[in-house]
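Asks: sequence unavailable; structure follows:
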């Protein structure tokens, strides 16, 4: 995997030379057109290094490497140039689009060290991204658990938003799906300072007091501020900051990947918030979808259409009653759980995430819980 290299050049003699000379040490693929090269890059990847000629019919090397970066940003991208193209190559390097540029003709003693460095750089990119994503996911999980303990209703809303967003983003790139799902969960952090009663009224479309209404309007800004000092959350913060804005108010980004990702993730999450609010107010799924489609340009009709086949009803869940020792993380509470003194321990509709499950088991061992307990058991396992 780490020694896979793709060369794109319209001179087949050069491609044959590279393949003949390098194949004993590397897994070499070649393409003699930009279009074929990008197809191979997407279908046969991942590639550790991509080497592209600058001057080719239809698409130059900088454009090829830029498109490749959108497909897989981890790959080390190298540009082969003639002397006349050196300024374009320098500009591409300075803008962060490519890893290295080499002048033609390029002897093997010059090329091979660059390939080795590119392979090392690829390994480093993959490792850093893996560690970063695991760190992000761990932080999101921890914050979701905090939300569940402090404001279970807000955590339930976050879970619903995540399911809506995941469904709409199913055709997006993996990185975009991860961003929008994390943003959906973290969007409710601003509700930490809302009481359970206020959250119930807000979530159900009821009337809340003036002070609480201000907090609700500022919730996404509060969530963004809470995340500001965490590493690697810059894109999510940007998405949260745009949720109250219409598409024409979105800024433009110099980075092409961000220009595609941030507006898409924002609009998906806006649609998730819209459908959740309408359903909570008592509208049927059909009426809620029709209302969203009528509210243009704030909601994208194409995204709303992706929710048509979403399973809104609970017909895929069964209500059953279990003992406290039989509670599992696959269940959702169908009723409030209180101790013998009437103290609320967990609320109806709350997913039994592991921290809550461990807490309830601990309480049951110490003082016991009223049994049986009503729960919804999904017929298919949800990602709770």
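Replies: Okay, I see it. Keep in mind the model is a prediction, meaning the values are calculated, not measured.

Asks: from here on, just use CA atoms for contacts and neighbour counts.
Replies: Noted.

Asks: which residues touch the residue lying closest to residue 72 once chain neighbours are set aside?
Replies: Setting aside the residues directly before and after it, residue 72 is nearest to residue 46 in space (C-alpha to C-alpha, 6 or more residues apart in numbering), at 7.6 Å. Contacts for residue 46 were tallied using C-alpha atoms under 8 Å, 6 or more residues apart in numbering; they are 1, 4, 72, 75.

Asks: and the second one, how far from residue 375?
Replies: Just to be clear, that refers to residue 4. 51 Å (C-alpha to C-alpha, to the nearest Å).

Asks: neighbour-wise, which of those two wins?
Replies: Set residue 4 next to residue 375 and count neighbours by other C-alpha atoms under 10 Å: residue 375 wins out with 25 against 19.

Asks: so the more buried one sits in a helix?
Replies: No - counting by DSSP: H, G, I helix; E, B strand; the rest coil, residue 375 is located in no helix; its state is strand.

Asks: that one and residue 188: what is the separation?
Replies: On the measure of C-alpha to C-alpha, residue 375 and residue 188 end up 24 Å apart.

Asks: one step back: from the contacts of residue 46, which land in strands?
Replies: residue 4 (DSSP state E).

Asks: quick one: which of the contacts of residue 46 is nearest to residue 133?
Replies: residue 72 (15.4 Å; C-alpha to C-alpha).

Asks: how many neighbours does the closest one have?
Replies: Neighbour tally, residue 72, other C-alpha under 10 Å: 14.

Asks: okay, one more to line up with it:
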């Protein structure tokens, strides 16, 4: 099948047998411990399937698969074990989300059958995830398409924001950059409910009137609440909700959330929205970035550092 499969076992003879029997069938990698396997998953993944022994020194199979699930939730997890008791079975299924068990000793044909089933499950999960992401993205694009008719300038600004946010997020190593892109595309829709005066003040970043701030805050909250009940869009709703929040806790909404507790996507949008507005005004990316840097406490310094190295690839 030529899919990436990782076998983890402290038994050197078993790993040698696995390598001999499956090196031509899979894109195979071997690890002699849980720690070694986790490092491989971080540097050489993603793997379609990981097969781990239960009884390993230092980090047993259950502990390893718990960490593997966090590191690569789509990877299918299979456990090698001698004679699993009911407690081991329950703990493995509940905490490690084990797809199948392989009882030692196990012949080559049985291992192939179970690993192949794991690969098929991996493709099913990946396909469903990709379909969901495309469906959600197209849904948001359909909504923003209405905005293209009502306000072409705002629509174009949203497209620019989404493009740049995706570049920054990928440069930061964000796995689910699609959620930031969706939030960026969706972000201008709440502007429709604002008065023209408040919209102008917000665009110029000179909104000081308490009544205008309250109107803006209510509009953003309504937009976030529309997304909140939709499955898989809870994170996007939080990005929309906190896009007006400064790193030091000031801004919108007025709550105790600050620093890294603010969703990363919101921190990215917060910086980029102001960067785009300033760049449009002064016609210089470098001046815009420097203005952001001068306002200490408002923007995430990691986001600004990433912005400085990605802005050359921005397309207007």
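Replies: Structure's in. What do you need? Source: prediction; values computed, not measured.

Asks: what's the TM-score here?
Replies: Here the TM-score for the pair of chains, by TM-score structural alignment, normalised by the length of the second structure, is 0.76; 307 aligned residues with a C-alpha RMSD of 4.0 Å.

Asks: so where do the strands sit in the stretch 1-150 of the first structure?
Replies: Remark: strands assigned in the stretch 1-150 of the first structure by DSSP state E, counting those that start in this stretch are 4-8, 27-31, 49-53, 76-81, 100-103.

Asks: check which helices and strands the shortest one sits against.
Replies: The reference is to strand 100-103 of the first structure. With contacts defined as 3 or more C-alpha pairs under 8 Å, 6 or more residues apart in numbering; DSSP states H and E, the packing partners of strand 100-103 of the first structure are strand 76-81, helix 86-94.

Asks: in the shortest one, what counts as buried?
Replies: Residues of strand 76-81 of the first structure classed as buried under the neighbour-count rule (16 or more other C-alpha atoms under 10 Å) are 76, 77, 78, 79, 80, 81.

Asks: follow-up on the earlier one: is it possible to get TSV of the helices and strands packed on strand 100-103 of the first structure that adds distance to residue 282 of the first structure?
Replies: Shown next, in TSV, are those (distance: least, C-alpha to C-alpha, whole Å):
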stretch	distance to residue 282 of the first structure
strand 76-81	52
helix 86-94	54
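
Asks: wait, which of these is closest to residue 232 of the first structure?
Replies: Once these are compared by C-alpha to C-alpha, strand 76-81 is nearest, at 21.1 Å.

Asks: neighbours of residue 139 of the first structure, how many?
Replies: 13.

Asks: now for it: what does it line up with in the second structure?
Replies: Residue pairing (TM-score structural alignment): residue 139 of the first structure is matched to residue 139 of the second structure.

Asks: from residue 53 of the second structure, how far out is its match?
Replies: For residue 139 of the second structure, the distance to residue 53 of the second structure - C-alpha to C-alpha - is 43 Å.

Asks: ok but residue 159 of the first structure is inside a strand, no?
Replies: No - in this structure, residue 159 of the first structure is helix, not part of a strand, as judged by three-state DSSP.

Asks: just the helices in the second structure please.
Replies: 12-22, 34-44, 61-71, 86-96, 108-150, 152-171, 177-186, 196-203, 210-227, 234-241, 264-282, 285-294, 301-310 (DSSP state H).

Asks: list the helices and strands the fifth one packs on?
Replies: It refers to helix 108-150 of the second structure. strand 49-53, strand 76-81, strand 100-103, helix 152-171, helix 177-186.

Asks: mean distance between the longest one and the first structure after superposition?
Replies: This points to helix 152-171 of the second structure. Average distance, helix 152-171 of the second structure versus aligned residues of the first structure after superposition (mean C-alpha distance after the TM-score superposition for the first structure): 2.9 Å.

Asks: can you point out the buried residues in that helix?
Replies: In helix 152-171 of the second structure, counting by 16+ other C-alpha under 10 Å, buried: 154-155, 157-169.

Asks: of these, closest to residue 68 of the second structure?
Replies: Nearest to residue 68 of the second structure among the buried residues of helix 152-171 of the second structure, with distances taken as C-alpha to C-alpha, is residue 169, at 23.3 Å.

Asks: OK, contacts around the nearest residue to the closest one once chain neighbours are set aside?
Replies: Using C-alpha to C-alpha, 6+ apart and skipping the chain neighbours, the partner closest in space to residue 169 of the second structure is residue 177 (5.7 Å). Counting by C-alpha under 8 Å, 6+ apart, residue 177 of the second structure touches 166, 169, 170.

Asks: do the same with residue 19 of the first structure
Replies: Taking C-alpha under 8 Å, 6+ apart as the test, what residue 19 of the first structure contacts is 28, 29, 30.

Asks: redo that, cut-off 6 Å
Replies: residue 28 (C-alpha atoms under 6 Å, 6 or more residues apart in numbering).

Asks: cool, and residue 80 of the second structure?
Replies: Residue 80 of the second structure neighbours (C-alpha under 6 Å, 6+ apart): 52, 53, 54, 102, 103.

Asks: who wins on neighbours among those?
Replies: residue 52 (29 neighbours).

Asks: against residue 84 of the second structure, how distant is the residue nearest to that one when sequence neighbours are not counted?
Replies: In space, residue 52 of the second structure comes closest to residue 8 once its chain neighbours are excluded; the distance is 4.5 Å by C-alpha to C-alpha, 6+ apart. Note on residue 8 of the second structure: its distance to residue 84 of the second structure, by C-alpha to C-alpha, is 17 Å.

Asks: just residue 265 of the second structure next, same as before
Replies: 43 Å.

Asks: swap in residue 129 of the second structure?
Replies: Relative to residue 84 of the second structure, and taking C-alpha to C-alpha, residue 129 of the second structure is found at 32 Å.
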